[in-house]
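# Structure for the following, please:
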Amino acid sequence: MQSLMTNLLVADSILIVIAVLMQPSKQQDALSALSGGATDLFGKTKSRGFEAFMEKVTVVLGVIFFVLALVLAYVSSH
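I've put the predicted structure just below:
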């Protein structure tokens, strides 16, 4: 059981890295973080299409990662 959870955790970690690398770059956001970004305060738009899909995939994979980590910690301690 412990080795299965470890393998699932490693596979999920690899998928998280791939999902993060596939997300479109936000150079405008990075630039505004350095300059203060006050102009973007009220101009926030919702992401659509591929960007929204990749954000959802990343969130789901992150939740799965934490659940697997907690289950693995519980299985390891008992």
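
# Please count neighbours and contacts with C-alpha atoms only from this point.
Noted.

# residues touching the residue positioned nearest the centre of the chain, list them.
Nearest to the mean C-alpha position of the chain, by Cα atoms, centre = their mean, lies T58 at 3.6 Å. Counting by Cα atoms under 8 Å, 6 or more residues apart in numbering, T58 makes contact with I16, A19, V20.

# for the chain, what spans make up the helices?
Listed in chain order, the helices of the chain (DSSP state H) span 2-22, 27-35, 50-77.

# one more to line up against the first:
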Amino acid sequence: MYQVLLTTLLILSVIIVAVIFIQPAKNQSSNVFDSGTGALFERSKARGFEAVMQRLTAILVFLWMLVAIGLVIISSR
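Predicted coordinates:
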């Protein structure tokens, strides 16, 4: 069981990194030190592809955390 969870954690890690790199860049807040943009702290609702990618990332990270906690529980026994 430990090896299965460890393999799952590795696969989820690679998928999470790939999904994060696929997400579209937000040009508005790319430069934190640029005081010219007043929209730095404004929230805009994600739509379309960006919304799907945000949800997918959140689900994958949640699954990653569950597997990691499972590994901790198994390894402590």
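
# Would you mind giving the helices of structure 1 as TSV with distance to G43 of structure 1 added?
Below are those laid out as TSV (distance: least, Cα to Cα, whole Å):
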stretch	distance to G43 of structure 1
helix 2-22	24
helix 27-35	12
helix 50-77	17
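
# With respect to K44 of structure 1, which of these lies nearest?
helix 27-35 (10.5 Å; Cα to Cα).

# Off-centre distance for that closest one?
Relative to the centre of its chain, helix 27-35 of structure 1 is centred 20 Å away, using Cα atoms, centre = their mean, to the nearest Å.

# go on, stretch 69-77 of structure 2?
Counting by Cα atoms, centre = their mean, stretch 69-77 of structure 2 is centred 23 Å from the centre of its parent chain.

# And for stretch 38-54 of structure 1?
16 Å.

# swap in stretch 33-42 of structure 1?
Chain-centre distance of stretch 33-42 of structure 1: 23 Å, with Cα atoms, centre = their mean.

# how long is it from one end to the other?
With Cα to Cα, to the nearest Å as the measure, stretch 33-42 of structure 1 spans 15 Å from end to end.

# Next up, the contacts around the aligned partner of W64 of structure 2 in structure 1.
Applying TM-score structural alignment, one finds that W64 of structure 2 aligns to F65 in structure 1. Neighbouring residues of F65 of structure 1 by Cα under 8 Å, 6+ apart: L9, D12, S13.

# now swap in K45 of structure 2 and tell me
Per Cα under 8 Å, 6+ apart, neighbours of K45 of structure 2: none.

# Against L5 of structure 2, how distant is it?
Counting by Cα to Cα - K45 of structure 2 and L5 of structure 2 are separated by 35 Å.
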